[in-house]
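Participant: I'd like to go over a predicted model; first the sequence, then the structure.
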Amino acid sequence: MSDKLPNLIDPLLFAERRSILTGVLKISELERLSGMVVNTGGDIAVDARFAKQGKRAVVSGKIQTVLELECQSCLQALAWPITLAFKLAVVSSLQEADSLEIDCEPLLLNGEKVSLHDLIEDEILLAIPDYPRHEYDCIPRHQSRDSDFDDNSQTETNNPFSVLAKLKKTGE
């Protein structure tokens, strides 16, 4: 157990040893995520556990953080809490990935080591919504640019049937 999370890990070796990695990552250390948030000063709490499930190495754990995203309606900062659990099975080919159990996602191992930072960043990026917005209506629907604007007077003058309404009243 350690407080500092290594960047490169060998998931097969860690699974053999049944290692547990807990620690904190800075959002500023994750390049792709840093470009999507308003404030890069936050932390990401990580708890990763390595184990064997049959003959297959498995990485599971939890990720917790609060991201400051930009609301796509009002363009103001929006606190977005993320708490997610992940379970990844180490595979060496796409054929192995297709034969995985339903409760596991594939982690394709091309070489000996995998970037733990990239793995965590990928999981967080998948959890961020495409268009983050406040839960409440952050832009009032009846917001007008001119305070002298009157909806009723404009409706009457632009109504193409207003002439017919006058004819109906006069009886002509």
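Facilitator: Looks like it arrived, so ask away. Numbering: from 1, shown residues only.
Participant: CA only for contacts and neighbour counts going forward, please
Facilitator: OK.
Participant: which helices and strands sit right next to the lengthiest helix in the chain?
Facilitator: Using DSSP state H to define each element, the chain has its longest helix at helix 116-127. Under the contact definition 3 or more Cα pairs under 8 Å, 6 or more residues apart in numbering; DSSP states H and E, helix 116-127 sits against strand 8-9, helix 31-34, strand 77-91.
Participant: quick one: which of those is nearest residue 46?
Facilitator: strand 77-91 (10.0 Å; Cα to Cα).
Participant: what angle sits between the closest one and helix 116-127?
Facilitator: 120 degrees (axes from the mean of the first three to the mean of the last three Cα atoms, to 10 degrees).
Participant: let's bring in a second model and compare:
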Amino acid sequence: MNRQKSVKDYIRTIVDFPHEGILFRDVTTLFADARGFRICVDQLLSPYAGIPIDKVVGLEARGFILGGAVAHQLTTGFVPIRKKGKLPGAVISQAYALEYGEAVMEIHDDAIRAGERVLIVDDLLATGGTASAAIELCRRLGAEVVGAAFVIDLPELGGRRAIEALGVEVHALCEFEGA
């Protein structure tokens, strides 16, 4: 008997990218398959169906693809959070730790109004640094973060614990062991 493919079945692993010893989880194969992409978007938004959400916030860059599709299905607005220097106009910034150093994410200072309910969407949850910065940016604008949805969780890296420690529920479609 043939079982139906899961989201995880559409994701390929590339060994030693971008550095030796890394197993890169490539979601472009998921995006390229119409059925896989549809399953992914449906499953990302499923826990939030019927919950009032004012904006979907997508994290650069694959979170733009996923977040835009989820926002469309939820009939709500979409807000990008980008790397420093990529957004025109007035922004607020949030630094976060990387394995070696620091990075900065930005959001337009008028992208979210106080009291709006937002859902954060990205492809991968690793250490939680990027998602934590996004939560902080949204909260600084007065938003209520109703959840954070990801295609992949790498549980060994502790991102879920970091996000949940901020009081935000995590929804991930699949897990991969290792970094």
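Facilitator: It's in. Nothing here was measured: the structure is a model prediction, and the numbers come from that model.
Participant: And the TM-score between these chains?
Facilitator: For this chain pair, the superposition-based TM-score is 0.26 by TM-score structural alignment, normalised by the length of structure 1; 80 aligned residues with a Cα RMSD of 5.6 Å.
Participant: What's the first helix or strand after the longest helix of structure 1?
Facilitator: helix 151-158 (DSSP states H and E).
Participant: buried stuff in the longest helix of structure 1?
Facilitator: 116-117, 120-121, 124 (16 or more other Cα atoms under 10 Å).
Participant: from these, which is closest to residue 81 of structure 1?
Facilitator: Nearest member of these to residue 81 of structure 1, counting by Cα to Cα, is residue 124, at 10.8 Å.
Participant: sorry, back to before: which of the helices and strands packed on helix 116-127 of structure 1 sits most buried?
Facilitator: strand 77-91 (a mean of 17; mean count of other Cα atoms under 10 Å).
Participant: quick one: the helices in structure 2?
Facilitator: 28-32, 34-45, 62-74, 129-140, 159-165.
Participant: Any chance of TSV for the ones you listed, columns distance to residue 120 of structure 2 and mean neighbour count?
Facilitator: Output for the helices of structure 2, formatted as TSV (distance: least, Cα to Cα, whole Å; neighbours: other Cα atoms under 10 Å):
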stretch	distance to residue 120 of structure 2	mean neighbour count
helix 28-32	19	16
helix 34-45	11	18
helix 62-74	8	21
helix 129-140	8	22
helix 159-165	11	18
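Participant: Between those helices, which one is closest to residue 101 of structure 2.
Facilitator: helix 129-140 (11.9 Å).
Participant: Show the secondary-structure elements that that closest one is packed against.
Facilitator: With 3+ Cα pairs under 8 Å, 6+ apart as the test, helix 129-140 of structure 2 has strand 55-59, strand 91-98, strand 101-108, strand 117-125, strand 144-153, helix 159-165 packed against it.
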